[in-house]
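Asks: Here you go, sequence then predicted model.
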Amino acid sequence: MGKVSLEGIEFHAYHGAFPEEEILGNRFTLDLELTTDFFKAMSEDLLQETVDYGKLYALIKARMDVRVKLLERLGYLIIKDILSAYPQTESVTLTLKKHHPALGGLVKFSAVTVKYPEDFQKDS
């Protein structure tokens, strides 16, 4: 098993529970690490035998364009998309940060970390 990571992916998106977040949007940063078997990619130098970073970024970007209220929901949906595209994935850890959330004071970011399979045990 090996690990594939994308770190510091940034988006401007419109996620949040408050009406102004739907209008103004916010900056989000995402860190992602997944575990998969990429032995064949290592030994044979074949992109199709590993996780394609470009495809991974594109599916995350597509999901970021679909508004949801909660970071927890967004993290869950991104991981579901990854598992659909790469069913050989053994585990995923995703941390999603919302910069300067509307909390009435100075907060650098709010964040959630969602993990597969741990957080998906009740998923049916």
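Replies: Noted; the coordinates are in hand.
Asks: alpha carbons only for contacts and neighbour counts from here, please
Replies: Fine.
Asks: now the end-to-end length of stretch 103-111.
Replies: For stretch 103-111, the separation between the terminal residues is 13 Å (CA to CA, to the nearest Å).
Asks: alright, now check it against this:
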Amino acid sequence: MGLIKLKNIKVYAYHGCLVEEKKIGSDYRVDLRVKADLSKSALSDVLAETVDYVHLNRIVKEEMAIRSKLLEHAAERILVRILDEIPLVDKAVVDVSKINPPIGGNVEMVTITKSKIR
């Protein structure tokens, strides 16, 4: 078993329930961890036999570009696509963070974490 991590994927998106969030947008951070059997690729050194982190990054960026009211919804879409498109992945965990959320206080970020197991 192995673990692949993508840390601090930065995206600009338009998630949120407020009208301003829909128009102005905000900065987001996505962190992703996937568990998979990496033993075959560790021996073969063949990209097709592992989890391609370029593919993971593309899924995150494409799903974050689709507007959602809730971060949970965006996270769920990311997880579903990973398990649908990458059969080698056994488990995926995603953290979606909104930087400087408009919640009436000095808060660096708000983060939701979701996971899915095959």
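Replies: Nice, I can see it. Not measured: the values here are computed from a predicted model.
Asks: buried ones in the longest helix along the first structure?
Replies: In the first structure, taking DSSP state H as the definition, the longest helix is helix 71-85. For helix 71-85 of the first structure, the neighbour count (16 or more other CA atoms under 10 Å) marks 71, 74-79, 81-83 as buried.
Asks: Residues in contact with that helix: which ones?
Replies: Identification of contacts with helix 71-85 of the first structure by CA atoms under 8 Å, 6 or more residues apart in numbering yields 15-16, 56, 59-60, 63-64, 68, 89, 92, 94-96, 111-114, 116.
Asks: do that again at 6 Å, thanks
Replies: The contact list for helix 71-85 of the first structure, computed with CA atoms under 6 Å, 6 or more residues apart in numbering, is empty.
Asks: So what touches the helix or strand just after that helix?
Replies: Going down the chain from helix 71-85 of the first structure, the next helix or strand is strand 91-99, by DSSP states H and E. Strand 91-99 of the first structure is contacted from outside by 27-35, 108-116, using CA under 6 Å, 6+ apart.
Asks: Please work out how many residues are found near residue 8 of the second structure.
Replies: Burial measure for residue 8 of the second structure: 14 neighbouring residues, criterion other CA atoms under 10 Å.
Asks: same question, residue 16 of the first structure
Replies: Using other CA under 10 Å, residue 16 of the first structure has 19 other residues around it.
Asks: and it, what element?
Replies: Secondary structure assignment for residue 16 of the first structure, by DSSP H and E: no helix or strand.
Asks: Return a PyMOL selection command for the buried portion of the contacts of strand 91-99 of the first structure.
Replies: Those of the contacts of strand 91-99 of the first structure that count as buried under 16+ other CA under 10 Å are selected in PyMOL with:
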select buried, resi 27+28+29+30+31+32+33+34+35+112+113+114+115+116
